[in-house]
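**Q** Okay, here's the prediction I keep looking at, along with the sequence it came from:
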Amino acid sequence: MFDHVDFAVTDLARSRDFYTTVLATLGISPLVHIQRTDGREGTGFGIAGDARFWIGGGRPVEGRLHIAFQAESRDAVVAFHAAALGAGAVDRGGPALRPQYGDSYYAAFVLDPDGHVIEAVCRRADG
């Protein structure tokens, strides 16, 4: 449904370091960094050369923001959660089945440096 997501963060360098560490557990890495002549700066993360998650400078998002990343396995969800906590995230729910979202919905939730809810989810029944 969506092609990509892009939002502003309060400290681009801090958030870039955070997401580089945390998303590596899901096979996602920084692919593009832009610095436009109008002052816009940002980093695009993705897999196989396709940047679909962007963070950048600008006026930070106010209110609730929740982004869920696909994980290939439950082990990847566990690794995501551990890496996020190690990178300074606030725990919002450790790796576990969440039957209220689906029979095989295995996820972990953290708050990123700006307080946004970031989730890794594996929907595979075989884990």
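**A** Cool, got the structure.
**Q** When you work out contacts or count neighbours from here on, use the C-alpha atoms and nothing else.
**A** Noted.
**Q** can you map out the helices along this protein?
**A** 12-23, 74-86 (DSSP state H).
**Q** Any idea which of these gets closest to residue 114?
**A** Residue 114 lies closest to helix 12-23 among the helices of the chain, at 8.2 Å (C-alpha to C-alpha).
**Q** check contacts around residue 98.
**A** 104-107 (C-alpha atoms under 8 Å, 6 or more residues apart in numbering).
**Q** By neighbour count, which of those wins?
**A** Counting neighbours by other C-alpha atoms under 10 Å, residue 107 leads these with 27 neighbours.
**Q** Against that first model, consider the following:
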Amino acid sequence: MIDHIGIKVADFDRAKAFYDEALAPLGARLLMMVPVEYTGGVKVGGYGRDRPVYWLHEEGGTGEQKHIAFAAATRAEVDAFHRVALAAGGRDNGAPGLRPHYHPDYYGAFVFDPDGNNVEAVCHAPA
């Protein structure tokens, strides 16, 4: 249902460094930077697997933090996301594990990104 989503970040380069690492285990990477002549000088970049679907937009203040959940194909990808995101500067907000209160096969992990957004990787496949 959702085609793409974007969030505001206070420091684009810091956020980019975090997401470059954190999204790699999920097979996603920075695919596009919008030329600054189209953004009024603001850094805007899009991440995805085959097309940009997750956009970072640099702004001085980020405002209200968001919750974003990225799909993982396997539970091992969820585990790797959590480990790599923490090593890249994320703060733990929930170790990898089952969340049966959502669904019996819901396996997720949560970190806060450098701007305080609650970023999750989730796998819905059974063990």
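**A** Yep, that arrived. Note that the structure is predicted; figures quoted are calculated from it, not measured.
**Q** Tell me which of the helices of structure 1 is the most buried.
**A** helix 74-86 (a mean of 21; mean count of other C-alpha atoms under 10 Å).
**Q** Give me the contacts around it.
**A** 18, 21-23, 25-26, 71, 91, 94-95, 106-110, 120-122, 127.
**Q** In strands, which of the contacts of residue 98 of structure 1 appear?
**A** Using DSSP state E, the subset of the contacts of residue 98 of structure 1 located in strands is 106-107.
**Q** Out of the contacts of residue 98 of structure 1, which is nearest to residue 56 of structure 1?
**A** Distances from residue 56 of structure 1 to those, taken by C-alpha to C-alpha, are shortest for residue 107, at 26.1 Å.
**Q** Tell me if I'm right that residue 44 of structure 2 and residue 37 touch.
**A** No. Assessed by C-alpha atoms under 8 Å, residue 44 of structure 2 is found out of contact with residue 37, at 11.1 Å.
**Q** about what we covered before: could you save the helices of structure 1 as a markdown table and add columns showing distance to residue 58 of structure 1?
**A** Below are the helices of structure 1 laid out as a markdown table (distance: least, C-alpha to C-alpha, whole Å):
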| stretch | distance to residue 58 of structure 1 |
| --- | --- |
| helix 12-23 | 9 |
| helix 74-86 | 24 |
